[in-house]
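coords please:
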Amino acid sequence: MFLSRIDRHNFLLLLCFSQLLFLLILYRRGAAGVFQGLFGGSDPPWDYSKTQDVYTNLSLFVPDPENVNTQYCPAKSPILVGPLSVSFQTTPSLKKVQQKNRHVKPGGYFSPRHCFGRYRTAIIIPHRNRESHLRTLLYYLHPFLQRQQLHYAVFVVHQAGNSTFNRAKLLNIGVREALKLDDWDCLVLHDVDLVPENDYNMYICDEEYPKHLASAMDKFDYSLPYWKYFGGVSALTPDQYMRINGLPNNYWGWGGEDDDIAMRIRLVGMSITRNPLSLGRYKMISHSRDSGNEENSRRYDQLGNTRRTWREDGMNSLDFKLISRTRAPLYTNITADIGDPPLVTEAPARWKLF
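Below is the predicted model:
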């Protein structure tokens, strides 16, 4: 009996250790990577030491005026190569990006010229004072999307004035304006300083759940920083976006809005689907913290109230003044006055939710 008690004690310790180990693996790798490793999957073992130029083979798409109106593009593009060469040593000029992307129409619109694009994707980029980053992203993003045979457009949402930056509110504005112009299948929310490294990372939505595309950034050693992370680049259908009431409008400065979005997704009964770490790789353009985008000291208080506020703070409360919407050669530029952050009269709490 004494030995059986010892065995039971050891068994419980082993069980607790196993559970802790599994949670640690989930934290570092994400469920997608863990379960794919356990049960297999279609994601091949990518070799990122062997990369291809993002403009490789684009000339193989020969225009076909008949097919473009009668035949859908294949679900899988025939010219995808996998890992791509990404370098930030020099910043391309807009003229160079235009020359490399002659078939992109004003406003950043593109449709395949040899078949009918079966997916319609709007890329929405919040922006202020990041012109060099924007040029670099456009240099890589346009051919990346063309390789995937998407019908797409790029929307850059510029915050006017010098008030504190509000990324989430700018994304709400971009979604509202983009939906006025086309019937999009997918909305990709894209930070201006992140460049994808694999063209099999399809910029299309999961029909059931919001999708986190940037699951493995070099900034985080190509691992997921924490299990609930939903930042960087993500994809939602318009219906999913409206179900969560869009993004919060009251996160001024850096931090918090991504966790608020993840919480909204859970509160409406959805889950987050995520790219495997070997596929969702992105390189971040290094930079210092922007002036006017200081850390949001109220974010933990705000996250603590999300369950109570998400239904009233979002697309249904979006307030801004549209200054201009113009079609630049490589993107649609949306400039908006989003007002100023409210005055904070109380000191923020010190506790942390995540």
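
From now on I want contacts and neighbour counts done on CA atoms only, so please keep to that.
Will do.

so who does the residue positioned nearest the centre of the chain touch?
Nearest to the mean C-alpha position of the chain, counting by CA atoms, centre = their mean, stands residue 233 at 1.2 Å. Listed by CA atoms under 8 Å, 6 or more residues apart in numbering, the contact set of residue 233 reads 188-191, 194, 212-214.

which non-adjacent residue is nearest it?
Nearest residue to residue 233, sequence neighbours excluded (CA to CA, 6 or more residues apart in numbering): residue 190, at 4.6 Å.

what's the neighbour count on residue 18?
12 (other CA atoms under 10 Å).

Can you tell me the SS state at it?
When classified by DSSP: H, G, I helix; E, B strand; the rest coil, residue 18 comes out as helix.

gap between it and residue 254?
36 Å (CA to CA, to the nearest Å).

surely residue 159 meets residue 168?
No - using CA atoms under 8 Å, residue 159 is not in contact with residue 168; the gap is 11.3 Å.

Mind jotting down where the helices sit in the stretch 251-354 of the chain?
Using DSSP state H, counting those that start in this stretch, the helices of the stretch 251-354 of the chain run over residues 257-267, 299-304, 306-309.

Among these, which comes closest to residue 333?
helix 257-267 (23.0 Å; CA to CA).

got a list of contacts for the closest one?
Contacts for helix 257-267 (CA under 8 Å, 6+ apart): 168, 210, 228-231, 244, 247-248, 251, 271-272, 299, 303, 306-307, 310.

Generate a PyMOL selection restricted to the buried subset of those residues.
Here is the PyMOL command that selects the buried residues among the contacts of helix 257-267 (16 or more other CA atoms under 10 Å):
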select buried, resi 168+210+228+229+230+231+244+247+248+251+271+272+299+303+306+310
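
Now show me the structure for the sequence below, then we'll compare the two:
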Amino acid sequence: MLRPRRCFRTCLVLPGLSLFVVLYLTYELYDWNREIEWTGWEKSTTSFKHRLCVLVPFRDREAELAEFVPHLKRFIRAQNVDNEFIILNQTDSFRFNRASLINVRIQIVCCSLMYYYQVGWFEADRIGCDYLVMHDVDLLPLNPDLEYTFPGEGVVRHIAAPKYHPKYNYEKFVGGILMLTTHDYKKIHGMSNKYWGWGLEDDEFFLRIRDGKLKLIRPEGLATDRNTTFRHIHGPNRRRDQTRRSERTEREIAEKRRRDTMGGLSNTRYKIVERSRTSVESEPVTILNVNLQCDSVKYPYCLPTHRI
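You can find the predicted model right below:
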């Protein structure tokens, strides 16, 4: 049996202090959310039931972006879809990392604790997005039957299906244009961060979709084919961030082929340098300038190299 003094400390004081800390931190977070000015983000005032966030990993593709934004804005509006375009611009000196850019989150530091808001979740809270599409800047949809409407929970819609994509045609391909809810993206822990340079991050994400028991759907029965469903605007002079075969080390090849069961949303390392609201060909977009961080000892192939 506890003595009265010990019982008072154990039964009342410690639980009381714990409750006070929780309430205080909750108030601080609420107060921070209420007062801070989020430059470049818009709260949705529309009556749409769903809102789409178009996430565009980006680096040095201004000509493509100038054509992409107005084209896709018109395409999505024709389907009566409320939307917000987020250009995720990698501004560091490391090799391009498409997956990490999509994983980028807003970090809030409050009372020595850190709160994380993934881009999708931040938007869902601030501007009403409840689903997202990961979209290559050089792939323009042409067939109006390609759907950008809400896919539903538990469903991943691969809009750039292999049978219609102008370049890639294999069953596990989920690149180009991929749509799912923000809830489902979090459920499967986002994308792996270890794919520096071009390629393979989509193949690994296919396994996460499968293991997360999400339903992968693709367009079927279109009247168009691989040459007329999309327009690929990746110019012949544009160099990909890809090492030559002779330059790839056995370590890089082995690491990229190894399944990543740990990396994802929770360990994306980055710094948001600038947020801005601007227009591309008179169409409003938000640009996040992002410096990614890399453990060059673990992933030496993240360092700059020649592009081919």
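
what TM-score comes out when they're superposed?
After superposition, the two chains reach a TM-score of 0.67 (TM-score structural alignment, normalised by the length of structure 2), with 234 aligned residues with a CA RMSD of 3.0 Å.

Just the ones in helices from the contacts of residue 233 of structure 1, please.
Using DSSP state H, no member of the contacts of residue 233 of structure 1 falls in helices.

could these go into TSV alongside neighbour count?
Formatted as TSV, these follow (neighbours: other CA atoms under 10 Å):
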residue	neighbour count
188	24
189	25
190	23
191	20
194	23
212	24
213	30
214	30
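
returning to that earlier point: now which residue in structure 2 aligns to the residue nearest to residue 233 of structure 1?
Under the alignment by TM-score structural alignment, residue 190 of structure 1 pairs with residue 135 in structure 2.

isn't its match right next to residue 53, touching?
No - proximity of residue 135 of structure 2 to residue 53 does not meet the contact threshold set by CA under 8 Å, at 10.1 Å.

which residues are in contact with both of the two?
Here residue 135 of structure 2 and residue 53 share no contacting residue, scored by CA under 8 Å, 6+ apart.

sec struct for the equivalent of residue 69 of structure 2 over in structure 1, please.
Aligned by TM-score structural alignment, residue 69 of structure 2 pairs with residue 138 of structure 1. Here residue 138 of structure 1 is helix, with the state taken from three-state DSSP.

ok, residue 138 of structure 1 - contacts?
Contacts of residue 138 of structure 1 (CA under 8 Å, 6+ apart): 97, 330.

one more time with 10 Å, if that's ok
Residue 138 of structure 1 makes contacts with 92, 94, 97-98, 101, 108, 144, 154, 192, 195, 330-331, as judged by CA atoms under 10 Å, 6 or more residues apart in numbering.

quick one: terminal-to-terminal distance for stretch 266-273 of structure 2?
With CA to CA as the measure, the ends of stretch 266-273 of structure 2 fall 20 Å from one another.

should've said stretch 268-282 of structure 1
29 Å.

for stretch 193-201 of structure 2, same thing?
With CA to CA as the measure, stretch 193-201 of structure 2 spans 8 Å from end to end.

matching residues in structure 1 for it?
Taking TM-score structural alignment, stretch 193-201 of structure 2 hits residues 249-257 over in structure 1.

mind listing what's buried in that stretch?
249-257.

Then stretch 31-39 of structure 1?
The neighbour-count criterion (16+ other CA under 10 Å) identifies 31, 33-34 as the buried residues of stretch 31-39 of structure 1.

still on that earlier bit, how about the contacts of residue 138 of structure 1 in CSV, adding distance to residue 286 of structure 1?
Shown next, in CSV, are those (distance: CA to CA, whole Å):
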residue, distance to residue 286 of structure 1
92, 16
94, 20
97, 21
98, 24
101, 25
108, 25
144, 21
154, 22
192, 11
195, 12
330, 23
331, 23
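
Which of these sits closest to residue 133 of structure 1?
residue 192 (6.3 Å).

I'd say that closest one and residue 140 touch.
No - using CA atoms under 10 Å as the test, residue 192 of structure 1 is too far from residue 140 to be in contact (11.6 Å).

who's more crowded, the two?
Comparing residue 192 of structure 1 with residue 140 by neighbour count (other CA under 10 Å), the higher total belongs to residue 192, at 25 against 21.

What is the aligned counterpart of residue 271 of structure 2 in structure 1?
Residue 271 of structure 2 maps onto residue 321 in structure 1, with residues paired by TM-score structural alignment.

How about that match, nearest residue that isn't a chain neighbour?
Using CA to CA, 6+ apart, the nearest residue to residue 321 of structure 1 is residue 337, at 5.1 Å.

Can you report how many residues neighbour the corresponding residue of structure 2 for that neighbour?
With TM-score structural alignment as the matching criterion, the partner of residue 337 of structure 1 in structure 2 is residue 291. For residue 291 of structure 2, the neighbour count with other CA under 10 Å is 19.
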